[in-house]
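Asker: Here is a sequence with its predicted model. Questions after.
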Amino acid sequence: MTAGHYTDLLWDAVLRGDEYSAVDVVVDALRDGLEPEAVLLEVIGAVQQRVGLEWAANRLSVAQEHAATAINERVISTLSLTSGRHGGERGRVTVACVDGEWHALPARLLAEVLRLRGFTVDYLGAQVPAAHLVTHLHRTGPDAVALSSSIATRLPTAHATITACQAAGVPVIVGGRAFGTDGRYARLLGADAWAPDARTAAETLADGLPDPAHPHAQPMDDLPHLSDQEYTLVTRSAPRLVATVLDRLPERVPAMAGYDDDQRRHTAEDVRHIVDFLSVALYTGDAELFEHFLGWTAEVLEARSVPVAVLRPVLDLLGDELRDFTRASELLRRATTFPALTGGAGTPVPAGAVTEGADSTTLHRTGRPA
């Protein structure tokens, strides 16, 4: 049987929320001769990727997505126990997620692949604070750190973590969607290596990472544009920006006058999310990061039958508040010219449209490309 056959079986089990059938699929795949690494990446990994795509298309709820991820986590545990112990002759690697990063499954898949390939692995899981990670490095002395992040808003934290690990003398390989499909943010933030997938990461680590090139670098050594302080000032003023936009938004979206407390709370979360992505675009100096987020969000809104034009008033109001910030103003100006966001004049905006789709809230739950 091919990996695709078992992928379909696991997808059916996950969709039904049937943990026992999901475990049976993995056990059967191993019994029928499929390599454990292929089960991890071509079956479990493929199903998890489909979960994200189906959620984005509004064919899975948030609850279904979380349930599917939990089942896949337990299936990985079964596979790990079934495939047995493997030696640590290839070195020791610490695998962790950036602080604030809850999407741990990609890191877990990498950890299991590394174990299968003969590494000793310390898997630390989701959202590991940099200080605790460095303490662990001093205690265990690994050959490398593998750092994972899926959400671009965690890039400033990732940068600080990369720098802290390198200062401890441990090289860092990074991966995950946060670092870009081409690894551009890995290079920008001074990581020692980047890998687009678990197999490439394992091969890179097997070859060995060089000692950190700049073990005492500071953020502005990598990102000199931070000297204008726009990232710092926008980040510090984020609560005020959100409050001001919320106060003025009913002028642009009259239906907000009828919002209840929950709708206003969700709208505040939505606006904060936009400010966070604007901030990280200022940090990286990359306008495409903000534009990609808005374009992806527009697709998700459209899948939920929410008029994309609801984004424009928020961007305009942020532009008013940040008119004295050169880079932020340019980012917002470019964003408002996006064809996907211009919409049509007079496009009706239903009550709650900024935060609600056909059957779920949207923007504050769309901030992580799946």
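Answerer: Right, received. Where do you want to start?
Asker: contacts and neighbour counts: CA atoms only from here.
Answerer: Will do.
Asker: and Arg115, how far is that from Ser77?
Answerer: Separation of Arg115 from Ser77 (Cα to Cα, to the nearest Å) stands at 13 Å.
Asker: Please identify which of the two sits among more neighbours.
Answerer: Arg115 (21 against 14; other Cα atoms under 10 Å).
Asker: hang on, that one packs against Asp122?
Answerer: No: if you go by Cα atoms under 8 Å, Arg115 and Asp122 don't touch, sitting 9.8 Å apart.
Asker: residues of the helix or strand where Glu330 lies that come out buried?
Answerer: Using DSSP states H and E, Glu330 sits within helix 326-336. Buried residues in helix 326-336, counted by 16 or more other Cα atoms under 10 Å: Arg327, Ala328, Ser329, Leu331, Leu332, Ala335, Thr336.
Asker: next up, a second structure to put side by side with the first:
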Amino acid sequence: MTRPETDALWEAVIGGDEDAATDIVMAMLDDGKDPEDLLMDVIAPLQARVGHEWAAARITVAQEHSATAVDERVIGAVANHPAVRRRRAAVRRPGRVAVTCIDGEWHALPARLVAEVLRLRGWRVDYLGAQVPIPHLISHLHRTGPDVVALSSSIAVRLPAAHATITACQATGTPVLVGGGAFGPDGRYAALLGADAWAPDARAAADRLAAGPLPRPSSTHRIGDDLPHLADQAYTHVTRNAPRLIRHVLGGLRSRCPEMARHTGEQQDRTAEAVSHLVEFFGAALYLDDPELFTGFTTWTITILAARDVPTQSLMPALDLLAEQVADYPRAVALLSRARAAVRERLPDDDPHRGRDEEAEGPGPANPA
């Protein structure tokens, strides 16, 4: 794809111009562009760029949603191009696969890419889309009997639901292939949660299935058998009390960070949103017993807040306030301690908490900016 084509497609997608975007990719297919290459080397990177632009606050949430919707409709247009349909009809069918997102996962475009690449490879695909409740998915598996389930999740806070979904699918005798950003860039959480295989993208998923069938699950087991650390009840405490924890942190921030009274309404909304996500990722990290998941999120949050012109002075006090509520759970306390150390080293130079070891100094309210 030439640079002018790339620029034109980006402008069409980010501008919400479905017709222009469709015309560009249809012309590429008319000129002989391989449809799988078009999906994976053009549309997938373009969607990734949409996410990067949102993270950098160069586009709004509404623009991100609009661009994603255009990309989804463009993928549908590619799937119905006459040359693509002829190609699918000529390929041997290796089997049937159900492609779905876990319950609570709204980011469906990665799963849609998997579905279309598998269709190009000849698979009969049942694409179920976003946010599929487990009972409905299991009912579908019993009714259709696919050879494999391809399960997509983009955000790590959905991994407890992914674990339940994997286990439920395997209980029907159906192997599970997982993918998406939630499972880590190296798929580190796939094996931990009992998945039968992992793939980093749609092309890799198709290659893995082409290499041979996944083994049928031989037995069922309880979710707790996979993650014995859950016996300490730290995860249960955080998830059951999440609304109260969020209220405690936000209420405490108002007294410990009086400068928040000078924040704009949007800055206060962003802070509240960050605290809510902080508690969600805290719970996910406890579920997986992976401190890196939480430290990665908290340090990423610094970048996100800075891009949106939201002061970061409330982040360290928020972690302190959260620690007060989990003092009876050593694993949770240790996880927060690691996150605080990582955050201190990455705060802006003008943040009063940068490089300061609050634990060594003892408890107390954070200094205002």
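Answerer: Alright, I've got the coordinates. Everything numeric in this text was worked out from a predicted model, so none of it was measured.
Asker: how far does the longest helix seen in structure 2 sit from the chain's center?
Answerer: Assignment by DSSP state H gives helix 265-288 as the longest helix of structure 2. Distance of helix 265-288 of structure 2 from the chain centroid (Cα atoms, centre = their mean, to the nearest Å) equals 14 Å.
Asker: and Ser314 of structure 2, what pairs with it in structure 1?
Answerer: Matched to structure 1 by TM-score structural alignment, Ser314 of structure 2 sits across from Val310.
Asker: meant to ask about Phe281 of structure 2, not that
Answerer: Looks like Phe281 of structure 2 aligns to Phe277 there (TM-score structural alignment).
Asker: Contacts only, for its match.
Answerer: By Cα atoms under 8 Å, 6 or more residues apart in numbering, the residues touching Phe277 of structure 1 are Ala152, Thr153, Leu289, Phe290, Phe293.
Asker: same deal with Ile134 of structure 2?
Answerer: Ile102, Asp103, Thr165, Ala168.
Asker: which other residues reach whatever helix or strand comes next after the longest helix of structure 2?
Answerer: On the C-terminal side of helix 265-288 of structure 2, the closest following helix or strand by DSSP H and E is helix 291-307. Around helix 291-307 of structure 2, the neighbours that count as contacts under Cα under 8 Å, 6+ apart are 55-57, 270, 274, 278, 281-282, 285, 311-312, 335, 338-339, 342-343, 346-347.
Asker: Run through the helices of the stretch 101-250 of structure 2 in chain order.
Answerer: 109-120, 134-144, 159-171, 188-192, 202-210, 223-226, 234-240, 242-256 (DSSP state H, counting those that start in this stretch).
Asker: what stretch of structure 1 does the second one fall on?
Answerer: Using TM-score structural alignment, helix 134-144 of structure 2 lines up with residues 130-140 of structure 1.
Asker: The matching stretch vs structure 2, average offset?
Answerer: For stretch 130-140 of structure 1, the mean deviation from structure 2 after alignment is 0.5 Å (mean Cα distance after the TM-score superposition for structure 1).
Asker: ok so, going back, tell me which of the helices of the stretch 101-250 of structure 2 is the most buried.
Answerer: The highest mean neighbour count among the helices of the stretch 101-250 of structure 2, using mean count of other Cα atoms under 10 Å, belongs to helix 109-120: a mean of 24.
Asker: and that helix, which stretch of structure 1?
Answerer: With TM-score structural alignment as the criterion, helix 109-120 of structure 2 aligns to 105-116.
Asker: once aligned to structure 2, how far is the matching stretch on average?
Answerer: Per aligned residue, stretch 105-116 of structure 1 averages 0.4 Å (mean Cα distance after the TM-score superposition for structure 1).
Asker: Arg58 of structure 2 and Pro311 of structure 2, how far apart?
Answerer: Distance from Arg58 of structure 2 to Pro311 of structure 2, by Cα to Cα: 18 Å.
Asker: These two - which one has more neighbours?
Answerer: Pro311 (20 against 13).
Asker: Now do the contacts for that one.
Answerer: Contacts of Pro311 of structure 2 (Cα under 8 Å, 6+ apart): Leu305.
Asker: which non-adjacent residue is nearest the aligned partner of Asp186 of structure 2 in structure 1?
Answerer: Under the alignment (TM-score structural alignment), Asp186 of structure 2 pairs with Asp182 of structure 1. In this structure, Asp182 of structure 1 finds its nearest non-sequential neighbour in Pro196, 7.5 Å apart by Cα to Cα, 6 or more residues apart in numbering.
Asker: now the contacts of Ile134 of structure 2 in JSON lines, with distance to Met260 of structure 2?
Answerer: Listed next are those as JSON lines, based on distance: Cα to Cα, whole Å:
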{"residue": "Ile102", "distance to Met260 of structure 2": "37"}
{"residue": "Asp103", "distance to Met260 of structure 2": "36"}
{"residue": "Thr165", "distance to Met260 of structure 2": "41"}
{"residue": "Ala168", "distance to Met260 of structure 2": "46"}
